[in-house]
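Student: Pasted the sequence and its predicted model underneath.
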Amino acid sequence: MEKLQREVRFLKAYALVLTTVLIAFFFMAFRNDFGKQRFQEIDVERINVVEKDGTLKMVISNKERQHPGMAEGKSLPARERQAGLIFFNTAGDECGGLVYDADKKDGAGMVFSVDQYRNDQIMQLQYQQDLEGNKARSYGLKLWDRPDNFTLVRQNQIHDSLAALKDEKASEKVYAQLASEGKFGTERLFVGRTWKDEVGLFIRDNKGKVRIKIYVDKQNQTKIETFDEQGKPITK
């Protein structure tokens, strides 16, 4: 009987020690104050950079796991996006990013975008190249104007409403009207190389019509052109 009691006491002590060790390992595994860590190499499909309260600030991801974007704190519907970096502000909106890729079907490209608050991009540093056909390419800086009262959330609401109608002609009419009013943004400036091998400065008015072109064409001829509101040449 005494031997049995000693064995029971031993087992209790053993269980207590083992439990204590396991609890210690558990808390060490989930501590968030390890501080700075150093790795020689790491393979990862996606990294989320967050604030201490969990607010998402940046995503570094491959194509398959790329974030669909956020507007006013809510994730946008799932969609195909390229690998790269996506930035988010404290207000819960996507506010820019850097994406890139290259394949025979869609060509090669890299785009760094800066988004307007609660809207789409207003500035891009972009490079695009056709990998088939005539091997054309374009690259440079592009700027847009976008309204403050027609946010990305509002655009998505209209898109969903029109999709529910299942009336292609009615949808095209609404989209055309909104585009003519500049609701989806208006290109204002491009500095760089065009698909026509023109290198220079191209300025548009607030309706998106080209008004000034200062460039060198593919024959190395210098051109300065201005246009009126109807797109008719004024000077060459």
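Tutor: Yes, it's here.

Student: all contacts plus neighbour counts: C-alpha atoms, from now on.
Tutor: OK.

Student: Endpoints of stretch 35-42, how far apart?
Tutor: End-to-end distance for stretch 35-42, by Cα to Cα, to the nearest Å: 18 Å.

Student: residue ranges of the helices in the protein, please?
Tutor: Assigned by DSSP state H, the helices in the chain fall at 2-29, 152-165, 168-180.

Student: Could you check the second one and say which residues are buried?
Tutor: Looking back up the chat, that one is helix 152-165. 152-153, 162 (16 or more other Cα atoms under 10 Å).

Student: Structure two is appended below for comparative analysis:
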Amino acid sequence: MEKLQREVRFLKIYALALTTVLIGFLFMAFRTDFGKQRFEEIDVERINVVEKDGTLKLVISNGARQHPGLAEGKQLSPRKREPGMIFFNSAGDECGGLVYDATKEGGAGMVFSVDQYRNDQIMQLQYSQEIDGGPKYRSYGLKMWDRRDDITVTRVSNLVDSLNKLKDKEAINKGYETLNQDGTFGVERLFVGKNTKDEVGLFIRDNDGKPRIKIYIDKNNKARIVTLDEKGQVEQSVPAAK
């Protein structure tokens, strides 16, 4: 009887200890606040950085899992995007990012974008190069745009979707031309860097996106300063354009 009592007491202690360990494992499994963690190396396809309330602020992702973007709190339609980082503001909009890629069969590039509020990019640091499959070129520099305050990403997306539903190709092309002329897609205002013509310098455009001032070194290593009128005609060229 005494031996049986010792065995029962042992089993009770064993059961209590096992239960405690299981509770500890369950607690760790469902715990969400682990505090600061340190890793020597980690492989991951995507990281979402969020606020405590779940508001998305940053996505770091490969190309396959890249976020399609947000506009006014709504996720945009799925689309192919390059790997990199996409930034989001507290108003529920994509507000910029850093993306990059290169393929042996195509081109190479990297772009850091700053977006206007509820609109597309107004400033970019960009590099692009054709490696194979087309005319060889290399371009890099700082580019800036003006964008209308009354044209949001959501509105542009709706206009483009409406055009693409048309079955008349001529009507589609005319629609895109109209949107481009009225500034719906933004107007390029400035580029500083090397363009696809192997010109390195400062290139300024007017409110309509027409080239007006060019200060650059051409592909023949000649320094040039050129001003143009609204019709694209040369007003002044130093040295004189040939």
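Tutor: Done, it's in. Bear in mind that the values here come from a model prediction, so they are computed numbers and not experimental data.

Student: Grab the most central residue of structure 2 for me.
Tutor: Centroid-nearest residue in structure 2, with Cα atoms, centre = their mean: Gly97, separated by 3.9 Å.

Student: do you know how far the residue lying closest to that one once chain neighbours are set aside is from Phe185 of structure 2?
Tutor: Excluding the flanking residues, the one nearest Gly97 of structure 2 by Cα to Cα, 6 or more residues apart in numbering is Ile86, at 4.3 Å. According to Cα to Cα, Ile86 of structure 2 stands 21 Å off from Phe185 of structure 2.

Student: More neighbours: which of the two?
Tutor: Just comparing Ile86 of structure 2 and Phe185: by other Cα atoms under 10 Å the higher neighbour count belongs to Ile86, 23 against 20.

Student: and that one, what does it touch?
Tutor: 58-60, 67, 69, 94-99 (Cα atoms under 8 Å, 6 or more residues apart in numbering).

Student: top of those by neighbour count?
Tutor: Using other Cα under 10 Å as the neighbour test, the contacts of Ile86 of structure 2 are led by Glu94, with 30 neighbours.

Student: From Asp150 of structure 2, how far out is that one?
Tutor: Here Glu94 of structure 2 is placed at a distance of 17 Å from Asp150 of structure 2 (Cα to Cα).

Student: these two touch, right, Gly96 of structure 1 and Ser113?
Tutor: Yes. The pair Gly96 of structure 1 and Ser113 passes the contact test of Cα atoms under 8 Å, sitting 5.0 Å apart.

Student: list residues touching both of those two?
Tutor: Taking Cα under 8 Å, 6+ apart as the contact rule, Gly96 of structure 1 and Ser113 both touch Gln121.

Student: Disregarding flanking residues, what is the spatial nearest neighbour of Tyr140 of structure 2?
Tutor: Among residues not flanking Tyr140 of structure 2 along the chain, Tyr127 sits closest, at 4.2 Å (Cα to Cα, 6+ apart).

Student: so who does the residue opposite the one you found in structure 1 once aligned touch?
Tutor: Aligned counterpart of Tyr127 of structure 2 in structure 1: Tyr127 (TM-score structural alignment). Tyr127 of structure 1 is in contact with 108-111, 137-140, counting by Cα under 8 Å, 6+ apart.

Student: With Leu166 of structure 2 instead?
Tutor: Ile172.

Student: gap between it and Val160 of structure 2?
Tutor: Distance, Leu166 of structure 2 to Val160 of structure 2, using Cα to Cα: 10 Å.

Student: And for Arg46 of structure 2?
Tutor: Arg46 of structure 2 is 29 Å from Val160 of structure 2, by Cα to Cα.

Student: can you tell me which residues contact Leu58 of structure 2?
Tutor: Leu58 of structure 2 sits next to 48-50, 85-88 when contact means Cα under 8 Å, 6+ apart.

Student: Of these, which pair is most distant in space?
Tutor: Largest separation among the contacts of Leu58 of structure 2 by Cα to Cα: Val50 and Met85, giving 13.7 Å.

Student: When these two are compared, which one has more neighbours?
Tutor: Under the criterion of other Cα under 10 Å, the comparison of Val50 of structure 2 against Met85 puts Met85 first, with 21 against 13.

Student: before we move on, back to that, and the contacts of Tyr127 of structure 1, which is closest to Val191 of structure 1?
Tutor: Using Cα to Cα, Gly140 comes nearest to Val191 of structure 1 of those, at 5.5 Å.

Student: Give me the spatial nearest neighbour of the closest one, chain neighbours excluded.
Tutor: Using Cα to Cα, 6+ apart and skipping the chain neighbours, the partner closest in space to Gly140 of structure 1 is Gly192 (4.1 Å).

Student: Map the one you found onto structure 2.
Tutor: Gly192 of structure 1 maps onto Gly193 of structure 2 when the alignment is built from TM-score structural alignment.

Student: I figured that match hits Met144, correct?
Tutor: No. Judged on Cα under 8 Å, Gly193 of structure 2 makes no contact with Met144 at a distance of 11.9 Å.

Student: and Pro68 of structure 1, how many neighbours?
Tutor: Other residues within reach of Pro68 of structure 1 by the criterion other Cα under 10 Å amount to 14.

Student: contacting residues around it?
Tutor: 75-81.

Student: Pull up the gap between it and Ser75 of structure 1, please.
Tutor: 7 Å.

Student: what does Leu189 of structure 1 give?
Tutor: Leu189 of structure 1 sits 31 Å away from Ser75 of structure 1, going by Cα to Cα.

Student: Looking at these two, which one has more neighbours?
Tutor: The residue with more neighbours, out of Leu189 of structure 1 and Ser75, is Leu189; 20 against 14, by other Cα under 10 Å.
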